[in-house]
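**Student:** Next comes the sequence, and after it the predicted model I'd like to discuss.
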Amino acid sequence: MTPVVRRRTSPLADLRSWLESDFSAGFPGPVNLPLVRIEDFVDEGTYVLRAELPGIDPDKDVEITVDDGVLTIQGERSEESKDRDHSEFRYGSFSRSVTLPKDSRVDEITAEYRGGVLELRVPMDQTTSEPKKIQVTRPEG
């Protein structure tokens, strides 16, 4: 049975996630930040986060940090100087933060970049507890 990942997020993390979502892509100004699209899931006791980052050099363009249970991917996608008639590519700085599951072993995180996708694997402690039934008593009298 696959364990359920329960993440507690702060309202500020939820707001940041909303600002980085596709919903904000059509708005002008500071809300229209370069987007880092992600997916996450649990695979056999490991939290997996995949981020779409095409066109970057992971050795030079990306920094991954963990601070107080929050994993942050940040970097910059550089624009080549070429004459173009049209481009929908996004260039410049990007950042995306995700709250890790409570039982993550952050010292064992691994990262791999393949085909424009950065995949991070975060081992989790496998502490499964059986449900416990609590008996209700009534005082005499």
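**Tutor:** Here it is on my side, so go on. Numbers count the residues shown, from 1 in each chain.

**Student:** For the rest of this, base every contact and every neighbour count on C-alpha atoms.
**Tutor:** Fine.

**Student:** Surely Asp40 and Val98 touch.
**Tutor:** No: using Cα atoms under 8 Å, Asp40 makes no contact with Val98, being 9.8 Å away.

**Student:** here comes the other one, which I'd like you to weigh against the first:
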Amino acid sequence: MTLVKFNPEKKNSALLPGFNDIFESVLGDTFFTDRRTASVPAVNISESAEAYQIELAAPGLKKEDFKVSIEKDILSISSQRSEESSSESKTYNRREYSYSAFTRSFTLPESADADRIHASYTDGVLKMTLPKKEEAKAVSRQIEIS
């Protein structure tokens, strides 16, 4: 019996040598990886007895860049921004455009009070507080043991 070692870095390298290396060099390039990870901001969602907290990391934006809306039970957070930069030199003109847009949507639980949502944007983080309805808050009471 012959043991064959598996190297996950070089899949099918015996069949198509160099084939995977080409794709890894192109798709692993920072140009593509930066575009894939930067397209949607990261979100943290937490819950307490009183409310739900949503924190969306979006550095470099202003609070005017955000659009937050609720339609039925869907909370949508979106942003669209475009920048233009130009520099002129001797005989040529160079322009660079930068567009970025994202939309994140969340289904609100029935226990969330959509009429009392509060949002703030500080230090690159959009923080939203979704209070719970009074009947949904956890009620605790002491039970006497007899």
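**Tutor:** Happy to help now that I have it. These numbers were taken from a predicted model, which means no experiment stands behind them.

**Student:** What TM-score do the two superposed chains give?
**Tutor:** Overlay of the two chains. TM-score (TM-score structural alignment, normalised by the length of the first structure): 0.58; 96 aligned residues with a Cα RMSD of 2.8 Å.

**Student:** hang on, the earlier thing: who's more crowded, Asp40 and Val98 of the first structure?
**Tutor:** Here Asp40 of the first structure and Val98 are compared on neighbour count by other Cα atoms under 10 Å; more neighbours surround Val98, at 20 against 14.

**Student:** how about the helices in the second structure?
**Tutor:** 19-27, 30-38 (DSSP state H).

**Student:** center of the first structure - which residue?
**Tutor:** Taking Cα atoms, centre = their mean, the centroid of the first structure lies closest to Val98, which sits 3.9 Å from it.

**Student:** so who does Ala101 of the second structure touch?
**Tutor:** Contacts of Ala101 of the second structure were listed using Cα atoms under 8 Å, 6 or more residues apart in numbering, and they are 39, 78-81.

**Student:** change it to 6 Å
**Tutor:** 79-80 (Cα atoms under 6 Å, 6 or more residues apart in numbering).

**Student:** what does the one 3 residues further on give?
**Tutor:** Contact analysis of Arg104 of the second structure by Cα under 6 Å, 6+ apart lists 76-77.

**Student:** try it again with 7 Å
**Tutor:** Counting by Cα atoms under 7 Å, 6 or more residues apart in numbering, Arg104 of the second structure makes contact with 76-78.

**Student:** Aligned counterpart of it in the first structure, please.
**Tutor:** For Arg104 of the second structure, the aligned position in the first structure is occupied by Arg96, per TM-score structural alignment.

**Student:** again, but for Asp115 of the second structure
**Tutor:** So Asp115 of the second structure corresponds to Asp107, using TM-score structural alignment.

**Student:** From Trp18 of the first structure, how far off is that match?
**Tutor:** When Cα to Cα, to the nearest Å is the yardstick, Asp107 of the first structure and Trp18 of the first structure sit 28 Å from each other.

**Student:** Adding distance to Tyr52 of the second structure as columns, could you present the helices of the second structure in TSV?
**Tutor:** Shown next, in TSV, are the helices of the second structure (distance: least, Cα to Cα, whole Å):
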stretch	distance to Tyr52 of the second structure
helix 19-27	38
helix 30-38	25
